[in-house]
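Colleague: Quick one, fold the following:
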Amino acid sequence: MKKLIISFLLAAFVLPMQANEGMWFLMHIERLNYRDMQKMGLQLTPEEIYSINHASLKDAIVQFNRGCTAEIISDSGLVLTNHHCGYSSIAELSTAENDYLTNGFWAGNQGEELKPKKLSVRFFVRMDDVSKRILNLVNDTMTEAEREATINREIAKIEQENNEGGKFTVSVKSFYQGNEFYYFVYQDYNDVRLVGTPPASIGKFGGDTDNWEWPRHTGDFSLFRVYADKDGNPAEYSKDNVPLKPKYHLTTSIKGFEENDFAMIMGYPGRTNRWMPSGGIEQNVKYAYPAWVEASKTSMDVMKKYMDKDQQVKLDYASSYASTANYWKNRQGMIDALTQHKTAESKRKDEQAFQKWASKKENKKYADVMSVINNYYSKTNENSRHNNYIGLLLRTRMASIPYRLGNDINYYLQQNEAKQAEMKPKLDAEIDDFYEGLYLPLEKDVLAAQLKLYSTKAKDIAPMVAQAASANNKTEAGWKNYIDTAFKNSIFETKEKVQAFMAAPNAAILKDDPLFQLSTDLMTRYRYKSEEEKQLDNDFEHAYRLMVEGIRLQNPDGKYYPDANSTLRLTYGKVISLPEDKRNDANKNYYTTLKGTVAKYQPGDDEFDMPKKLIDLYEKKDFGQYADKDCYLPVNFLTDNDITGGNSGSPVLNGKGELIGLAFDGNIEAMAGDVIFDDQLQRTINVDIRYVLFLIDKYAGASHIIDELTLAK
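Modeller: Presented below is the predicted three-dimensional model:
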């Protein structure tokens, strides 16, 4: 891990705005941000960015498969996102014989495009503020449970009122820790097909070593297409479906850009915690994140052992491994960054200033807020460690499948014959889904390793695990023997054994099944809350909400933005360098080139291998129209936009709203960005759109895709 050389400029409570800080609602752009954006180089009107009645930029930005962002880049529904966002779908479509993940894939025409089983995109239609409507129904005499129940009843009404008979998906979200509420209207399309992807040696070039690092040389993109019925409406997959004609698609710029040029990003950032108190930061650094890191590495080590031996296993577990590895490095980076910069200590000073304000007679409503919050964290530190160990354990498929599937089977057994006949096809499909791509030797070893870790590192563990740990002396061999015996005697060992059980189901056998009992024990412990814990949660939620309310009241003229929560946001900044880095051959340290990519080439290496054709194109300098004016082929570049997980695949747009790249990562120096934005260190790592087009055109020979695009030259 690199040493971080610049201190955080921390002032989280009053949130003084740097020009590039903030994840902003589109409906607030005109009031809060437009003048700043104009000064920095924006040439669009607010209406061209977000309009309810007319086509605008927001109509080209989609949430991709609920976890990433993508953009529509042609009038035939062509979708661009990151390679790592399409990774699971590409892996699903791959086999050892047709390994698209390793070798790449390019559909020669729309008839060759491939449909994954489950893949969707979500279009944002509109949003509105319903804070007054909801908050008028609650008061401070309610418990948090009563408050939540009241709010949820009203949310259900709002969602029903705005879904137009099921045409739209409506979601009401809480912001500022429950001090504001907005509803969001979406339209979902479920027929999304793979159009093209580079090989992993391009799309994942640098692997885990380069992840979160700069300089970077990754072609992190993939292409899909949205299909609809003949009238343009969402429809399940059908050969009769046609490419969607979108309301708006992005113009793609190959004109290039310079340092300090305006750059904005629109997307669906997943989660930030910029309002988190010092106690929460300290808890994560000392208790929660270390457990996450250790448990993640435990799973990764076992998975890799089996993935290296079998290509089909590698494909089946590629997405799971990549996701685990990404968070493993992220959490370790967070620990290092937050520790080195003493973020909790700095935030505690701001809390002391807030407490001084809250102690005034006129602010007595907020007088006890910080003491309640600090008490909560001091009493839940160990539980946060436990919950991360058991949470990662429950991500092991065979730790959770018996519980989930067993309860569905148990419910099925309680129904009458007619109801069972109605439920059976869905249950059969569920069984197929649970076991698809499951490799039993890997699953057993991961489960044994995670149980050993959990039983030795966590306190107050699940009773059945504690009993088993005592019986086998907590040794690796003991846990393997325990797991082997449990699987051998369980109906959940294989899909075939479950299907055989369903031919003559017996509730007593299910109840006594060892894997069902273990899985139920783990899930029950994970969800357990003592009465004291419930009261702590209640008091904390109330105090946290008051803290945020008080901070905003303390400085009513401040420009605030809510934490990210997978709703569409806009962030703006500029193309900008990091300090000079001798590892980067580029003239300025805000971009990288294909020359630097080739310099990293290591034949046969999992992370730094390269296709020969790409090397040949480099040696011939056959860059086509995609070379920079200075004759190099750009690969990645930096901006200082404020993003987080979920922004992967987001479009990077110039002042005209033209596509110049897509975001795919951040730099490890600013790994604490989910908690505090650092104006000096925060960087977004992006794929230059010229590199994307070069790979499509010159490398893949898929010029028909280029022909679809609207290019600005």
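Colleague: use CA for all of it now, contacts and neighbours both
Modeller: Fine.
Colleague: what's the spacing between residue 593 and residue 284?
Modeller: 37 Å (C-alpha to C-alpha, to the nearest Å).
Colleague: of these two, who's got more company?
Modeller: residue 593 (24 against 21; other C-alpha atoms under 10 Å).
Colleague: For the residue nearest to that one when sequence neighbours are not counted, give its distance to residue 699.
Modeller: Residue nearest to residue 593 in three dimensions, not counting chain neighbours: residue 634, with 4.5 Å by C-alpha to C-alpha, 6 or more residues apart in numbering. Per C-alpha to C-alpha, residue 634 is found 15 Å from residue 699.
Colleague: ok, the two, which is more surrounded?
Modeller: More neighbours surround residue 634 than the other of residue 634 and residue 699, with 26 against 19 (other C-alpha under 10 Å).
Colleague: Name all residues that make contact with that one.
Modeller: 591-594, 627-628, 688, 690-691 (C-alpha atoms under 8 Å, 6 or more residues apart in numbering).
Colleague: and which of these is nearest to residue 107?
Modeller: residue 691 (19.3 Å; C-alpha to C-alpha).
Colleague: Now that closest one: which helix or strand?
Modeller: Here residue 691 sits within helix 689-694, counting by DSSP states H and E.
Colleague: here's the other one to compare against:
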Amino acid sequence: MNRWPALALLAVTISSSALAQENLELGKMWTFERPPLAYLKDEYGFAPTAEWFDRLRLASIRFGRGCSSSFVSPKGLIMTNHHCVRDGITKVQGGNDWVKDGYYAKSLEDEVRVPDLTVQQFVGREDVTARMNEGIAPADDDATIAKKRAANQAAILERAQRDNPGLQPQVVTLFQGALFELYLYKVYDDIRLVFAPHLQTSHFGGDPDNFCYPRYCLDFAFMRAYADGKPVDTAAHYFRWCTGGVKEGELVFVTGNPGTTKRLLTHAQMEYLRDLWHPMQQELVDNRLRIRKDLVAKDPSLERTLRAEILSIENSQKAYRGYWDGLLDQSLMTQKIAAEKAFRARIDADPALKAKFGDVWDKLAQVAERRRGLEARQRFHTFGGHPVLALAVDVIRAGRAETAEARDAAAKRARDNAAAIGTIAELTRTEFLDHVARAKRWLPANDKWLAAVLDGRTPEQTADAFAGTELLDRQKLDDVLARIGKVWDGPMAVELVIAESIRPLVDAAVKEAQELQRIEETQGARIGQALFAAYGTSVSPDATLTLRFSDGVVKGYAYNGTIAPPMTSFHGLYARHTEFGGKHPFDVAPVWLERKDKIDLTKPMDLVSTNDIIGGNSGSPLVNANLEVVGLVFDGNIEMLPNRYVYRAETPRSVSVHVDGIMEALKKAYDAERLVKELLGQSK
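Modeller: Next up is the predicted model:
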């Protein structure tokens, strides 16, 4: 294991890599096993060594389940975004409101362990493509291929765990299944809160400024990894602090775990997403946000409970809108059509490649057409987000099970779910009613799911019936489970009648979705293989929430008829506060007003660079060529969002907190002397 390629061998791929980047808009989310060395040399005159890549990789860590972070001291100190730790802080703040008011541990003893939080360090890898494809025959259908790959993956993971005790293995799918990598992670599960600023400091400008720039946020937090009750020794792999940061035009790198891009999708697949998936998803997210804000407006005491969820949904709302806008942009789709045309022309020009891959685009177009017919059923032939309906379906499954094993499993699931439901909250009821309303919009009037759920009732009457269910009473649930498989005497509860009717609809939608997914996986892998045949393997794969690095430069951009500066300063923070009269969300935290005369207003706060990022990069370090940390990625501009589908470089930007802004806050707003000394290498 721990196999990293000889870097000199990779330099020969520059011509194919550069050509693929030019024609296919695949972006610059490079893997560590296939770094584009010749491209870096040609573009920047920069020639990193194997040691450089090792240091970059080992200091960069995956944070929790969807963020990035890095080690920034020899004592396990971790830097990430405040918005990546909010949920964790709510678990440990008790009667305090550390999310809103901030927290600073003045000593190691004050550092607070956050439960259910891990960070993962990428320490080894192996190409397992051949092992994942072992036993697969050319004549195998999609279901057989999926089954064989699942068995191969299980065997690979079992062996990896046996051969590498203490490490966590993960099989990573690259290029839609054309390549498979086994990644090994060292996992730290004792992570403690060291510092978090005020929510308003990290989230200044709120939703209006989200995905925008110029920006005036200090979205940072510090945690620490522990092992055996002591801070982890990270002296061999951490990023030094670069006081003064960077200048415009300087080469910088982002390392992190970008979550999802879909740049290898075909034009037909993107059209389906544009026309059906995104409109339905946007409506769902918009309504979820409205429902929560309405609840808080009616009962302000819910604000603290729903705060983190509202902030998260606001972020998703704007992100999905930006992704969809990209697909609605005719220039972007024209760019995709041209790239696909060039790709197909290369395949068709070679008779052998045409015979092997020429039909793959048509096959995926057929799947996209079938998805158009499935999308509404897949979304709405469900339990509507209501736990009682899900419970009722489990009860029906137990009664209709063909084997004792299946019956017992469904009954156990029903009992476990019933015990976990508790009181039916108003939020659950309101979201179910919203589900029905959206279903009536997207499904045909004679749809069987709607007929079963309503059946002469109003949606509110159905929701009332769910709220009054007897299935949450353990004794009555056991009685129903005992009777359900036999001839039922007397009336059946509304939720069970509905469950009986919708169960086959739910199962049919799931079955068809799984079938289409298997076809997409098989044909998507062929797209990846065709890509290699046409352009070589040194291209950037789609994001997979695994460690990547991206090159770029610090650079402003043209927007809104003017120019955005490469950096903002504290001057702008206070000006924005004044211009909005100190009204939320443009109000600075009180301590910043009290100490304004101590703040060096010329210090930079945020900056933009041309690095390729997407959701999952939150918390990524921004480092210079000397591997010194110069910033902390916390966002991208609104122009970056369409890069989910087609990479463009002119105006999309990564937005980072500047290290000097962080240091100014720690020193002058928060008196965090212990932390300052540790970051600057002055602590003992």
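Colleague: For the contacts of residue 634 of structure 1, which pairs are in contact in structure 2 too?
Modeller: Mapped onto structure 2 and checked by both residues aligned by TM-score structural alignment, their matches' C-alpha atoms under 8 Å, these keep the contacts 591-594, 688, 690-691.
Colleague: Just the buried residues of the residues you listed.
Modeller: Among these, those buried by neighbour count (16 or more other C-alpha atoms under 10 Å) are 591-594, 688, 690-691.
Colleague: Counterpart of residue 274 of structure 1 over in structure 2?
Modeller: Counting by TM-score structural alignment, residue 274 of structure 1 lines up with residue 263 in structure 2.
Colleague: what's the nearest residue to that match if we skip its chain neighbours?
Modeller: Nearest residue to residue 263 of structure 2, sequence neighbours excluded (C-alpha to C-alpha, 6+ apart): residue 645, at 4.5 Å.
Colleague: What is the neighbour count of the one you found?
Modeller: So residue 645 of structure 2, with other C-alpha under 10 Å, has 26 neighbours.
Colleague: do residue 708 of structure 1 as well
Modeller: When neighbours are defined as other C-alpha under 10 Å, residue 708 of structure 1 has 14 of them.
Colleague: what do we get in structure 2 for it?
Modeller: When structure 2 is aligned by TM-score structural alignment, residue 708 of structure 1 is paired with residue 678.
Colleague: got it, and residue 25 of structure 1?
Modeller: Aligned counterpart of residue 25 of structure 1 in structure 2: residue 31 (TM-score structural alignment).
Colleague: and the longest helix along structure 2, what does it pack onto?
Modeller: In structure 2, taking DSSP state H as the definition, the longest helix is helix 494-535. Contacts defined by 3 or more C-alpha pairs under 8 Å, 6 or more residues apart in numbering; DSSP states H and E place helix 494-535 of structure 2 against helix 14-24, helix 142-163, helix 330-348, helix 351-357, helix 360-380, helix 387-400, helix 448-454, helix 459-467.
Colleague: Surely residue 688 of structure 1 and residue 636 touch.
Modeller: Yes: if you go by C-alpha atoms under 8 Å, residue 688 of structure 1 and residue 636 touch, sitting 5.2 Å apart.
Colleague: Check the secondary structure at residue 180 of structure 2 for me.
Modeller: strand (DSSP: H, G, I helix; E, B strand; the rest coil).
Colleague: so it makes contact with residue 133?
Modeller: No: applying C-alpha under 8 Å, one finds residue 180 of structure 2 not in contact with residue 133, separated by 9.3 Å.
Colleague: before we move on, the earlier item: find me the equivalent region of the helix or strand just after the longest helix of structure 2 in structure 1.
Modeller: Sequence order places strand 548-553 as the next helix or strand after helix 494-535 of structure 2, per DSSP H and E. Mapped onto structure 1 using TM-score structural alignment, strand 548-553 of structure 2 spans residues 569-574.
Colleague: Average offset of the matching stretch relative to structure 2?
Modeller: Overlaying structure 2 shows stretch 569-574 of structure 1 at a mean distance of 0.7 Å from the equivalent residues (mean C-alpha distance after the TM-score superposition for structure 1).
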